[in-house]
Each structure stands twice: as C-alpha cells, then as structure tokens.
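# Fold the stuff below for me.
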Amino acid sequence: MNLELPTPESRDSASLVGCIANRRSCREYSEAALSIDVLSQLLWSAQGITGSDGKRATPSAGGLYPLYLRLVVQRVADLEPGIYEYLPDTHSLKRVGDHIPKGAVHKLGIGDQPWLEEAAFVIGVTAKLGDTVRHFESQLPQGERGARYVYMETGALAQNVHLQCTDLGVGCVLVAGFDDLKTKETLALRSDLEPTALLCVGSKRNG
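Prediction:
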C-alpha cells in the first residue's frame, strides 16, 4: 500500500531573492528527525505536479520527465527507515526496500563524505538515460544531446530542492561524487535507471 504524503504548501514563502542569497551547502547535520511535512514539500519542489496538464515543478526537454526519485529515509518522523520511491501523480511514497545497515550509505560516496550517513534522508535522483538519449539521437552530437538534457534537468531539480530547503530552514548538499554501481544496488534501481545525483537533507547542526 502506498503512503499518501501531506498536502504541500502553496502559500507565499520567503522571497526568491532571499532564498537565492542565503542558499548554502550544508554538510553538518544534527541527529534530529525531520517532519514528514518537510519531506513532502521537498519532493513536491523536486518533481511535484504543478498543473492540470501534468506539468511538473522541474522543466524537462520534450516533456519526457525521465527523472525518478528514490529516497533513503534515515530519520523522518512517522516514517519507517528504508528505501522509498516517490510517485508524483499521487504525491505518495512506495516502500521498495528495508532499512539500510549502518555505514552502507556512507560507502556510496567517492572519498569520505560523512554527510551521506548523517543526513535525515537522501534523495536519489535517477533517470531513464537511455530512453532520453534515443529520443534525441537525431540531434548532434549524436548520443550526447539527450544525456546533456538529463543532467540539465537534474541540476534544475537540485536547485529547486536547495531553494526550498533554504525557505524551510533545513540543510542540504548535492553529492555528485558517488559510486554508480553501489548506488544502483543500494537504491534497488531497475536496469533502465541510472543515478544522476544524491541530495542530502537534514536538520542543521547549528540551527
């Protein structure tokens, strides 16, 4: 059974200019759990449906929306630790894996990146990379144009999440240095999905 998330806020929030000015990467998190409302808002800002025509919060080349989100939940109130898939159409979560053993998330990073383990949750951004490459194969340079679009889309998603975190007062950092194979295994990804980014989110240690 899927878990329906709280309705995301659509009220006016902090000014966009203020969020851009105050956005900072945060790599130090406290052991406090985050609320499921915060998780809901961040997932909506990343891939939420924002219009009756199915448009999403993040722009997508050709309207393909090849990105899929997998969550490593470590400390979220009212949510069991484990691996979850975000379902934008219903703004809900589907549990796809059990709690990850201590230290396993840390091992996803290239080099020592303790924030992966210390974050309240990690948003794994994944993509149907092959499908997008094939869709845009007529555009030069062949085999590369579609991949560029996917990574541009990933960047737009990451910035949305960063700015929403700034508004909510929680910490966030983008991790691009990760082991692809270990990440695919840990997130239990289908063979047609490739990881493109990891976003660590947590309560700021000094905030």
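
# From here on, just use CA atoms for contacts and neighbour counts.
Fine.

# what's the residue most central in space within the chain in contact with, if anything?
The centroid of the chain falls nearest to Ile123 when counting by CA atoms, centre = their mean (3.4 Å). Contact partners of Ile123, counting by CA atoms under 8 Å, 6 or more residues apart in numbering, are 69-72, 198-201.

# Verify the contact between Ser203 and Trp115 for me.
No. With contact defined as CA atoms under 8 Å, Ser203 does not count as touching Trp115 (11.4 Å).

# Quickly list what's touching both of the two.
With CA under 8 Å, 6+ apart, Ser203 and Trp115 have common neighbours Tyr29.

# mind listing the strands for the protein?
Using DSSP state E, the strands of the chain run over 3-4, 67-73, 82-87, 92-97, 121-127, 171-175, 194-202.

# Tell me which of these sits nearest to Tyr151.
Taking CA to CA, strand 194-202 is the member of these nearest to Tyr151, at 7.0 Å.

# what inclination does that closest one have with respect to strand 67-73?
Counting by axes from the mean of the first three to the mean of the last three CA atoms, to 10 degrees, strand 194-202 lies at 40 degrees to strand 67-73.

# Following up with a second sequence; could you model it the same way so I can compare the two?
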Amino acid sequence: MKIIQLPEPVLDSNFSIENALLKRKSIREFLKTPFTLKDISQLLWAAQGVTHSEGFRTAPSAGTLYPLEIYVVAGNVIDLESGIYKYNPFSHEILKIKAGNFREELFQAALGQEWVKNGAVCFVITGVYSRITRKYGNRGIRYVDMEAGHAAQNLLLQATALDIGCVPVGAFYDNLVREILGIGTEEFPLYLIPAGRYKSVNF
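Alright, predicted model coming up:
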C-alpha cells in the first residue's frame, strides 16, 4: 500500500469564518479543472486534522474517542493516481487502498446523482459506532452522527474559503459504498461529499 505525505495545511488566511458562512452553498456543477494535493490536504485537515499534541482534532468528539474515518475517491488530481485513499490525521498522510477511478461506481451507489462522479474527488465520511457505544451505549449513536455533521461542515466551510464547490450527499446504498471502499460492516458510510472547481457567480 502506497502512503502519500500531504503538504502542510495552511493555518491562517485572509478569508474570515463569517465570509465562509455567508458564501457557503451547495454546488452540483463542476469544471474539469484538476485538484492539487494541497487542496486535498487542506480539506482533510479541516475535517479531521490534529490540532493539539494530545491528539485533539478540528471537530469535537464525545469522550475524544474519534469514531470517524475519511476516504478520498480521487479521479482528477495532479500528481495523484486515481484511486481510493484513507486519511491518517495523526501523520497527515493518505494511504492508497485501491487503484482506479471509482467515481462512476460511487455515482451508481448514490442513485445516479451525477455530481458524485463529476467532481475532481469525492470525500466519504464513515463512522465506527462501536468506538463510542462501548462507553456511552445507544446514546453514542447520536454522538457519532453529530460528529459527522461537525466534520462535514468544517470541510464545506474550508472549501468555500478555497473557492471549491462541494455538496453533501446522504442518499446512497450503504452496502455498495462499503463494497467500493473495501470496508467491513462495523464501518457505516455517513456522508458523500463530491468536490471540484466551479464557475463562481457572485450572489
């Protein structure tokens, strides 16, 4: 398995959080402009990057148990082979799980939503509920879902600041997404977030 070290994330910019909140919107039409590893690095860090020596991350987690995993289904990225990659937040690396362009398969699993295959990449957020429920019982299910929302919104706001279009997708066949990613039944797909460059229109 190939490991790709990601560029260091940018920790400061002139784009305010208020501006990101104001301009965030769902984008479903993407240009064919490729992503860079820097784009992927920044978006992954925003969603689940480590921010403290004790392992705390950009999104809060019940009991600091961190049940989420994030995958990148890459198809149009400079200097990155098409394939499926898993993010390691501790080392800020991605691990290649599979080679090949799986955006078409993911599109089929997402009931034919074309934006899933048309983005440069599609991020997939999954949750391992047992990491939380072993401590909090059934209440932990809610905590995992809440955390997925935190991570996804972080990614969406960061994308807005980078002039990258994204749209959260919740309609898909879980088992098909699991099969595409090559993950087990203990891991539950929660979000698909296709992302790509787009033609900005002021509003």
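
# circling back to that earlier point, want to throw the strands of the first structure into a markdown table with distance to Arg148 of the first structure?
As requested, these are arranged in a markdown table below (distance: least, CA to CA, whole Å):
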| stretch | distance to Arg148 of the first structure |
| --- | --- |
| strand 3-4 | 33 |
| strand 67-73 | 13 |
| strand 82-87 | 24 |
| strand 92-97 | 28 |
| strand 121-127 | 12 |
| strand 171-175 | 18 |
| strand 194-202 | 11 |
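
# Out of those strands, which is closest to Ser13 of the first structure?
Closest among the strands of the first structure, using CA to CA: strand 171-175, at 17.0 Å.

# Show me what that closest one packs onto, helices and strands only.
Taking 3 or more CA pairs under 8 Å, 6 or more residues apart in numbering; DSSP states H and E as contact, the helices and strands that strand 171-175 of the first structure lies on are helix 145-168, strand 194-202.

# Pick the most buried one from those.
strand 194-202 (a mean of 24; mean count of other CA atoms under 10 Å).

# which helices and strands sit right next to that strand?
Counting by 3+ CA pairs under 8 Å, 6+ apart, strand 194-202 of the first structure packs on helix 115-118, strand 121-127, helix 145-168, strand 171-175, helix 180-186.

# For these, could you give me TSV that also reports distance to Val17 of the first structure?
Formatted as TSV, those follow (distance: least, CA to CA, whole Å):
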stretch	distance to Val17 of the first structure
helix 115-118	27
strand 121-127	25
helix 145-168	10
strand 171-175	18
helix 180-186	34
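
# of the ones you listed, which approaches Cys26 of the first structure most closely?
strand 171-175 (5.0 Å).

# What span of the second structure is that closest one aligned with?
Residues 165-169 of the second structure are matched to strand 171-175 of the first structure when aligned by TM-score structural alignment.

# Name the residues that touch that stretch?
For stretch 165-169 of the second structure, using CA under 8 Å, 6+ apart, the contacting residues are 25-28, 30, 152, 156, 159, 191-198.

# which pair in the residues you listed spans the largest distance?
Farthest pair in those, by CA to CA: Tyr191 and Tyr198, 20.9 Å.

# What's the match for Leu192 of the second structure in the first structure?
Alignment note: Leu192 of the second structure maps to Leu198 in the first structure; criterion TM-score structural alignment.

# picking that back up, same check for the contacts of Ile123 of the first structure, but in the second structure.
On the basis of both residues aligned by TM-score structural alignment, their matches' CA atoms under 8 Å, what survives of the contacts of Ile123 of the first structure in the second structure is 69-72, 198-201.

# so Trp45 of the second structure touches Pro89, yeah?
Yes. Counting by CA under 8 Å, Trp45 of the second structure does reach Pro89; the two are 7.3 Å apart.

# Counting neighbours, go ahead and name the busier of these two.
Trp45 (26 against 19; other CA atoms under 10 Å).

# Roughly how far does the more buried one sit from Val201 of the second structure?
As judged by CA to CA, to the nearest Å, Trp45 of the second structure and Val201 of the second structure stand 27 Å apart.

# And for Ala195 of the second structure?
Ala195 of the second structure is 17 Å from Val201 of the second structure, by CA to CA.

# Same question for Tyr173 of the second structure.
33 Å.

# More neighbours: which of these two?
Counted by other CA under 10 Å, Tyr173 of the second structure and Val201 do not tie: Tyr173 has more neighbours, with 14 against 5.

# give me every residue that touches the more buried one.
109-111.

# one more time with 6 Å, if that's ok
Ala109 (CA atoms under 6 Å, 6 or more residues apart in numbering).

# Please apply the same query to Leu155 of the second structure.
If you count contacts by CA under 6 Å, 6+ apart, then Leu155 of the second structure has 43, 46-47 around it.

# now swap in Ala46 of the second structure and tell me
154-155.

# and the gap between it and Thr160 of the second structure?
Counting by CA to CA - Ala46 of the second structure and Thr160 of the second structure are separated by 12 Å.

# for Ala152 of the second structure, same thing?
On the measure of CA to CA, Ala152 of the second structure and Thr160 of the second structure end up 12 Å apart.

# Distance of the closest residue to Gly103 of the first structure other than its chain neighbours relative to Asp37 of the first structure?
Counting by CA to CA, 6 or more residues apart in numbering, Gly103 of the first structure lies nearest to Glu117, which is 6.8 Å off, once chain neighbours are set aside. Between Glu117 of the first structure and Asp37 of the first structure the distance is 21 Å, computed by CA to CA.

# Perfect, I'm done here.
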